[in-house]
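Colleague: Return atomic coordinates for the entry below.
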Amino acid sequence: MSHEELAAWLRLVLTPGVGNDAGRRLLAAFGLPQAIFDQTASALRQVVSAAQTSALLSPPTKLPAQVQATHDWLTAGDSDGTQQRRLVTLGDPLYPASLLNLEDPPLMLYLLGQVRLLGAQPNLASAPVSKAPDASHSIANSWPTKALAMVGSRNPTPQGAQNARQFAKALSDAGLTVVSGLALGIDGAAHEGALVNHLIDTPASRLRTLAVIGTGIDRVYPRQHRDLAHRVATHGLIVSEYPLGTPPLAANFPKRNRLIAGLSSGTLVVEAALQSGSLITARLTAEQGKEVLAIPGSIHSPQSRGCHALIRQGAKLVETATDILEELPWPEVSSTTNKIADVTDAASASPASNTHSDLLQALGADPVSLDALQARTGLDTATLQAHLLELELQGAVGRLPGGLFQRMGLG
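Modeller: Prediction:
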């Protein structure tokens, strides 16, 4: 888009007190943003409030800097072209059609990654906007239709994180796009699982994973996920509705969850406490008429109570990737369900299942203390700790806060 078009869109988005709903009404009434700012106060007042009208008549003080920063970001890109950048506005042919069903679809989306797989052209900064936004028209593009959101706790148990990686890998291998929020815990594990066995320099042939973030797209939050974000952009896509430079504000993360739900055909909650933000994503998914799925866990784990509550409310109980493929309407992947079941079963098997069998049996599925294990096995403390350390190094046992241990895998 031209510099003038970019400035007008950013002015609309950055005007204080004018959110997505008022923005859509203004666009419906006057067309493109440039026309909005050509209106008189009385004309604007017919569409929005007096306070909003007053704000629209005064350009935001930070607008010039934001326009320049956005232009620079769009035209920068990677020198080798492995990651593309695009600003998509409401009404753009590349705008995801599934988001038009939201109550407040974002006016703009910032995209970073494999934009070429959506049908965009490489010259991302110069693509013109030739018509006014129309939320009712049919938009044809290549956003993934077989996409599953995977969300959960930022502080998962070792088993929860392992489940997220295993399910994400199995589903991604089956051709699904794994959608999550790049947060610590389950989100990060889901993105990692979707990218298993795919080297950073291997050209992407489809979007394996999609990250919807709650900051400006020029920021990575949390910082620990900087390398992961680069891998996501190399084999998938990062999406943000927030202007460049937006810091990690607490209010933005629940809001972005509607986009995670909107870009997916359903949501799998891997592990979540009762007050988890993941339950917001699950609620929004249900409100959009899509499937909610949940993996059950230990009755003693607070991180499983959110999943159990969802199951009581009607969410699909999931034990294998096959359960997901059978529940969601994707007949073209039905022929792969046997293969996926094998992948899931193999991934969930403990690497130490042929050794230390008595101790693994004594561990069971729930977290357990050292004292309880001693009572169950009759082993002295030194011997028990030596066996636990060996199993931990093999990845068969996880160490939890409070001196508890948990068996990894269900095999």
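Colleague: rest of the way, CA atoms for contacts and neighbours
Modeller: OK.
Colleague: Count the residues that sit near the nearest residue to Gly245 once chain neighbours are set aside.
Modeller: What sits nearest to Gly245 in space, not counting adjacent residues and going by C-alpha to C-alpha, 6 or more residues apart in numbering, is Gly216, at 5.2 Å. Close neighbours of Gly216, defined as other C-alpha atoms under 10 Å, add up to 19.
Colleague: Checking my notes, Gly216 in a helix, right?
Modeller: No - secondary structure of Gly216 (DSSP: H, G, I helix; E, B strand; the rest coil): coil, not part of a helix.
Colleague: Could you also give me the structure for this second sequence? I'd like to compare it with the first:
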Amino acid sequence: MSNFADLPTILRLHNCHVTFKQLEAIQQHFGSLNVALDSNESDWKHAELLKENQLAMLFSDDSKQRLEQALDWGQQTNQAWLMLGEMVYPKQLTEISDPPILLGVRGNAGLLNDPQIAIVGSRHASKQGAETAKDFAHYLSQQGLGITSGLALGIDTAAHQGALLGIGKTVAVVATGLDRIYPASNQKLGHQIVEEGVMISEFPLGTKPLNFNFPRRNRIISGLSVGTLVVEAALKSGSLITARTALEQGREVFAVPGSIHNPQAKGCHQLIKQGAKLVESGQDVLEELASNLQYALDLDSHEPQAAKTASTNHERNTSRLLEWIGYDAISLDELVVLSKMPVSGLQGELMMLELSGEIEALSAARWRRIK
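Modeller: All right, here's what the predicted structure looks like:
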């Protein structure tokens, strides 16, 4: 999809919480977004395209000031706005029915197009549940997968922490403006994610942590990911909303079983009854996602010749890697030196070799051949 308009135009509408469907309707009604924003308040009221509170924000006295603040924010180091239609906008999100028209980004925006898996769960996680989430995240991160979650307390926090221990990166999708980190107790973790991963939000600067924003945020968590793993969730947990949106988006859903006496496991058990895949280890997740991950790794190879070249390169790279990976452990750093491949590409090849059963991952980012 091509860009609807320039950044200032989109930011004005974004500051009014305009959705993708509303944006399409506005463009269709007025002919263009520039014409729409040149129209007066009476024309907008007659069009009935925005809610009353959105219209009030569009024509408020401070709308120009908020626009200037947002533009200035996007010019700061390690901060940016990504418009739907731009090349750097996450491709996975363009495939959902209501993608954000604009994303605020703090950190490495390039990570948003890497293969990711969402790990979510209860804010009131048990100690065992938090450790389980951390272990899954660490293992999957070691395989080069990005770990996506919502920076909430409990399972989300553990997932981000586990991801940061591995070689993959982590993506935090928040339900506030990016000029704050919520909850406050995750300030240190949030800053670490910005430094080593990426934090994103579809909400304008200044947006407070309002309850109704969290379910909306969840569709982005699942939308960015090839699959969603739920670790501990009560029957009315917000994590079940994330699982439902994942299914609606055609993504895989996994759940970790727990004790039948643990109320925080009942949501996971319900998901399993409804068809979610029961998983007991990170390897279970990788095996289920093998074809999805191959697709995600080859997203940029859509033209026939490009696909053929990518396939040839993949076969050549894996063949070369197997020459260097023996039955004794070898580290990622050693493979980078030997292969002269970029770390991101190397991680993808290692992941596919592990999924095919050629090698196995060991601790401390090391691998060895098993056949």
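Colleague: Let me see the TM-score of these two.
Modeller: After superposition, the two chains reach a TM-score (TM-score structural alignment, normalised by the length of the second structure) of 0.73; 301 aligned residues with a C-alpha RMSD of 3.0 Å.
Colleague: The residue nearest to Gly245 of the first structure -> the second structure?
Modeller: Matched to the second structure by TM-score structural alignment, Gly216 of the first structure sits across from Gly177.
Colleague: Next: Ala315 of the first structure.
Modeller: Aligned counterpart of Ala315 of the first structure in the second structure: Ala276 (TM-score structural alignment).
Colleague: ok, now which ones touch that match?
Modeller: Ala276 of the second structure makes contacts with 252-255, as judged by C-alpha atoms under 8 Å, 6 or more residues apart in numbering.
Colleague: ditto for Ala194 of the first structure
Modeller: Residues near Ala194 of the first structure by C-alpha under 8 Å, 6+ apart: 165, 168-173, 178, 208-209.
Colleague: let's see 7 Å
Modeller: Residues counted as contacts of Ala194 of the first structure (C-alpha atoms under 7 Å, 6 or more residues apart in numbering) are 168-169, 172, 178, 208-209.
Colleague: and the gap between it and Met150 of the first structure?
Modeller: Ala194 of the first structure sits 11 Å away from Met150 of the first structure, taking C-alpha to C-alpha, to the nearest Å as the criterion.
Colleague: repeat for Val270 of the first structure
Modeller: In terms of C-alpha to C-alpha, Val270 of the first structure sits 7 Å off from Met150 of the first structure.
Colleague: Equivalent analysis for Pro296 of the first structure, please.
Modeller: From Pro296 of the first structure to Met150 of the first structure the distance is 14 Å (C-alpha to C-alpha).
Colleague: Neighbour count: these two, which is higher?
Modeller: A count of neighbours by other C-alpha under 10 Å puts Met150 above the other of Pro296 of the first structure and Met150, at 32 against 22.
Colleague: Give me the spatial nearest neighbour of the more buried one, chain neighbours excluded.
Modeller: Nearest non-adjacent residue to Met150 of the first structure, counting by C-alpha to C-alpha, 6+ apart: Leu268, 4.9 Å away.
Colleague: Residue in the first structure paired with Gly162 of the second structure?
Modeller: Alignment note (TM-score structural alignment): Gly162 of the second structure maps to Gly193 of the first structure.
Colleague: if I pick its match, what's in contact with it?
Modeller: Shown in contact with Gly193 of the first structure (C-alpha under 7 Å, 6+ apart): 165-166, 168-169.
Colleague: cool, Gly297 of the first structure as well?
Modeller: Counting by C-alpha under 7 Å, 6+ apart, the residues that Gly297 of the first structure touches are Ser304.
Colleague: What lies in contact with stretch 222-230 of the first structure?
Modeller: With C-alpha under 7 Å, 6+ apart, stretch 222-230 of the first structure has contacts from 183, 220.
Colleague: Pull the distance from it to the chain's centre.
Modeller: Remark: stretch 222-230 of the first structure is offset 14 Å from the chain centroid, using C-alpha atoms, centre = their mean, to the nearest Å.
Colleague: now stretch 64-82 of the second structure
Modeller: In terms of C-alpha atoms, centre = their mean, the centre of stretch 64-82 of the second structure is set 22 Å apart from its chain centre.
Colleague: Other residues contacting it?
Modeller: 11-12, 89, 102-107.
Colleague: all strands of the stretch 301-411 of the first structure, in order?
Modeller: Under the criterion DSSP state E, counting those that start in this stretch, the stretch 301-411 of the first structure contains strands at 316-317, 368-369, 397-400, 404-407.
Colleague: how far out from the middle of the chain is the last one?
Modeller: It stands for strand 404-407 of the first structure. 29 Å.
Colleague: can you check the second one too?
Modeller: How far strand 368-369 of the first structure lies from its chain's middle: 33 Å, per C-alpha atoms, centre = their mean.
Colleague: try the first one
Modeller: Remark: strand 316-317 of the first structure is offset 20 Å from the chain centroid, using C-alpha atoms, centre = their mean.
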